[in-house]
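Peer 1: Sequence plus the predicted model coming up.
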Amino acid sequence: MGIDKALAERKGREFCGISRETIASSNSRRNRRRQRKKPPVQMLFETCKVVFASAGTGFVPPPQDIDKLRSVLDGIRPEDVGLRPDMPYFRTSATQRVPRIQYLHIYECEKFSMGIFCLPPSGVIPLHNHPGMTVFSKLLFGTMHIKSYDWVVDMPPESPNIINPSESQTREMRLAKVKVDADFTAPCNPSILYPEDGGNMHCFTAVTACAVLDVLGPPYSDTEGRHCTYYHNFPFSNFSVDGLSIPEEEKSAYEWLQEREELEDLEVNGKMYNGPKIVES
């Protein structure tokens, strides 16, 4: 029995020694893996390359790819792209007529683009569309009011959804339905809009200083018919239209949108992106 006990103690010491060595080796491997871990913005770039590999006008990624990209976006924090709320991007000056918005260009190719809008308090990106595009937006910090619309396309044939409000106005108005009209505060889920639904037309208003990471697939392209159009919006009740009837309790969910040309309420400056760089392979 004494010999057996001594043998057991020796084997136990050997086992413990091997375990410590194994643990140390395992920890070392884990540390090397951590050191080799890709920056989140690099992971976003590589995910976009896969998700938008076949992107063209009207392209919508399959559900599993949407979930994959949404998950990567959800994990990105301001520090991952080199941003802090106290940076000059998010301040206003008394001499500015309208709050100046900064756009940090991260990457763009014919399939997708990545960039960050930096808005000071009260900064506004006016109502605009994303023709034939799927767009992912991640609010990195701050509080922002988002109002978005989709065109009304399911009205009965006898119900007009396009009108010319008066002879003095040459630009027609088209009926749209409000999809979102609410404040969002980070951290919150990324938003996704699609070519035909999900709020393809939207307006951003900064309640506080905020930053929005945008991924567009494919990006705007005048030559391919993806031109950014801006709109004025008017309450549904502003105009009476023969043959168009909407229940009174639903009227607030509909508005008339009219294309606009002058953007006196928008000033966007391009700035250098100084976060982790994209490595193309």
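Peer 2: Received the coordinates, thanks.

Peer 1: only C-alpha atoms for contact and neighbour calcs from this point on.
Peer 2: Noted.

Peer 1: Assumed Leu257 was part of a strand.
Peer 2: Yes: judged by DSSP: H, G, I helix; E, B strand; the rest coil, Leu257 forms part of a strand.

Peer 1: show me the contacts for it.
Peer 2: Listed by CA atoms under 8 Å, 6 or more residues apart in numbering, the contact partners of Leu257 are 173-176, 231-234.

Peer 1: nearest residue to it other than its sequence neighbours?
Peer 2: Distances taken as CA to CA, 6 or more residues apart in numbering place Asn233 nearest to Leu257, at 4.6 Å, with adjacent residues excluded.

Peer 1: doesn't Gln258 make contact with that neighbour?
Peer 2: Yes: assessed by CA atoms under 8 Å, Asn233 is found in contact with Gln258 at 6.5 Å.

Peer 1: Please enumerate the helices of the chain.
Peer 2: For the chain, helices defined by DSSP state H occupy the ranges 2-36, 40-51, 63-74.

Peer 1: List just the one of these that sits closest to Gly82.
Peer 2: Set against Gly82 and scored by CA to CA, these come closest in helix 40-51, at 10.4 Å.

Peer 1: which helices and strands sit right next to that closest one?
Peer 2: If contacts are counted by 3 or more CA pairs under 8 Å, 6 or more residues apart in numbering; DSSP states H and E, helix 40-51 sits against helix 63-74.

Peer 1: follow-up on the earlier one: tell me the most buried of the helices of the chain?
Peer 2: Among these, the stretch with the highest mean neighbour count (mean count of other CA atoms under 10 Å) is helix 40-51, at a mean of 19.

Peer 1: here's the one I want to compare it with:
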Amino acid sequence: MAKGSSVQALYELCRRTFTSSSAASASPQAIRKISALMDTITPEEVGLGDGLDDDRGLGFFGSSPFNNPNRTARWAQPITYLHIYECDSFTIGIFCLPTSSVIPLHDHPGMTVLSKILYGSMHVKAYDWTEPSFIARSGNSKNNPVRLGKLQKDTVLTAPCPTTVLYPKTGGNLHCFTAVTSCAVLDVLAPPYSEVAGRNCTYYHDYPYSSFSTGEEPVQPDKGEDHAWLEAIEAPDLYMRSGAYTGPAVQDRAL
């Protein structure tokens, strides 16, 4: 491992910042330091100088995936995950998405997540739960209750662009990624998902605000564009595989 590599520096900064008892409550100053470091990391520094082959298959942009972000194209090439480091307090890894692939709408319970687009363009749609929370039920008893979310982001991000940060209750804790072009995202999750700790990943479908009413709060037209009802759904069958990380390895050591 090359001493002073950006990946090693990211690991060491995360290790100083996140502990098993306070991984999701790091200070804003510490998060800004990690974000600033991630801003400087290039694809070449993590072994992606030439990107990954984008054998994109048929794609599905003709059916407007942005209007249905939970849809996954079964004929698309798989999303590749490159594992860099994991401990009880945080994980570091890279998601490589071929054109038109989707990571459906999902949450990050009690977690802080930093995401840096290394190359390419990605559509990001993100929500936070409203406070106080509003719950509604549809007329179909088979459906799960839906909960009101406020839209925080609905845009296309293209590298190079600043690292984005989401927090347990702000910043777009529930998000969906759609690859506009072949792209890669460097992710830091603190703390990582854990069934034992109750941090399970839940997937959602979003419905227009006008679709439901709580019975307590009348439907307000002005909320139509920036609010949606989110329904928990079964985990989708994601087309994802593990890949070989070829960048500088992390030397796990006491600081």
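Peer 2: Everything's here; your move. Please read these numbers as outputs of a predicted model, since none were measured by experiment.

Peer 1: picking that back up, could you export the helices of structure 1 as a markdown table, including distance to Asp222 of structure 1?
Peer 2: Below are the helices of structure 1 laid out as a markdown table (distance: least, CA to CA, whole Å):
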| stretch | distance to Asp222 of structure 1 |
| --- | --- |
| helix 2-36 | 40 |
| helix 40-51 | 22 |
| helix 63-74 | 26 |
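
Peer 1: how about those, which one is nearest Val241 of structure 1?
Peer 2: Of all these, helix 63-74 sits nearest to Val241 of structure 1, with 39.4 Å by CA to CA.

Peer 1: Where does the closest one end up in structure 2?
Peer 2: The alignment of helix 63-74 of structure 1 onto structure 2 (TM-score structural alignment) covers residues 28-39.

Peer 1: on that earlier part again, which of the contacts of Leu257 of structure 1 count as buried?
Peer 2: Buried subset of the contacts of Leu257 of structure 1 (neighbour count, 16 or more other CA atoms under 10 Å): 173-176, 231, 233.

Peer 1: Mind listing residues that contact the match of helix 63-74 of structure 1?
Peer 2: 6, 10, 13-14, 17, 114, 116, 161-165.

Peer 1: repeat that for 7 Å
Peer 2: The contact list for stretch 28-39 of structure 2, computed with CA atoms under 7 Å, 6 or more residues apart in numbering, reads 10, 13, 17, 116, 162-163.

Peer 1: what do you get for stretch 132-139 of structure 2?
Peer 2: So stretch 132-139 of structure 2 is contacted by 145-148, 212-214 (CA under 7 Å, 6+ apart).

Peer 1: hmm, 6 Å instead?
Peer 2: Outside stretch 132-139 of structure 2, the residues within contact range by CA atoms under 6 Å, 6 or more residues apart in numbering are 145-148, 213-214.

Peer 1: what's the average distance of the match of helix 63-74 of structure 1 to structure 1?
Peer 2: Compared with structure 1 after the fit, stretch 28-39 of structure 2 shows a mean deviation of 1.0 Å (mean CA distance after the TM-score superposition for structure 1).

Peer 1: Off-centre distance for that stretch?
Peer 2: On the basis of CA atoms, centre = their mean, to the nearest Å, stretch 28-39 of structure 2 is displaced by 17 Å from the centre of the chain it belongs to.

Peer 1: cool, and stretch 120-132 of structure 2?
Peer 2: Mean-position distance between stretch 120-132 of structure 2 and its chain equals 9 Å (CA atoms, centre = their mean).

Peer 1: give me every residue that touches the residue sitting nearest the centre point of structure 1.
Peer 2: In structure 1, the residue lying closest to the centroid (CA atoms, centre = their mean) is Ser137, at 0.8 Å. Neighbouring residues of Ser137 of structure 1 by CA under 6 Å, 6+ apart: 190-191, 213-214.

Peer 1: which non-adjacent residue is nearest the equivalent of it over in structure 2?
Peer 2: Matched to structure 2 by TM-score structural alignment, Ser137 of structure 1 sits across from Ser115. The shortest distance from Ser115 of structure 2 to any non-neighbouring residue, by CA to CA, 6+ apart, is to Asp187 (4.6 Å).

Peer 1: and the one you found, what pairs with it in structure 1?
Peer 2: Here Asp187 of structure 2 is matched to Asp214 in structure 1, going by TM-score structural alignment.

Peer 1: Next, the mean deviation of the longest strand belonging to structure 1 compared to structure 2.
Peer 2: Counting by DSSP state E, the longest strand found in structure 1 is strand 173-185. Compared with structure 2 after fitting, strand 173-185 of structure 1 deviates on average by 0.5 Å (mean CA distance after the TM-score superposition for structure 1).

Peer 1: so that strand matches what in structure 2?
Peer 2: Going by TM-score structural alignment: strand 173-185 of structure 1 matches residues 146-158.

Peer 1: Just the residues contacting the matching stretch, thanks.
Peer 2: Residues beyond stretch 146-158 of structure 2 that count as contacts (CA under 6 Å, 6+ apart) turn out to be 120-130, 134-136, 172, 226-231.

Peer 1: That'll do, ta.
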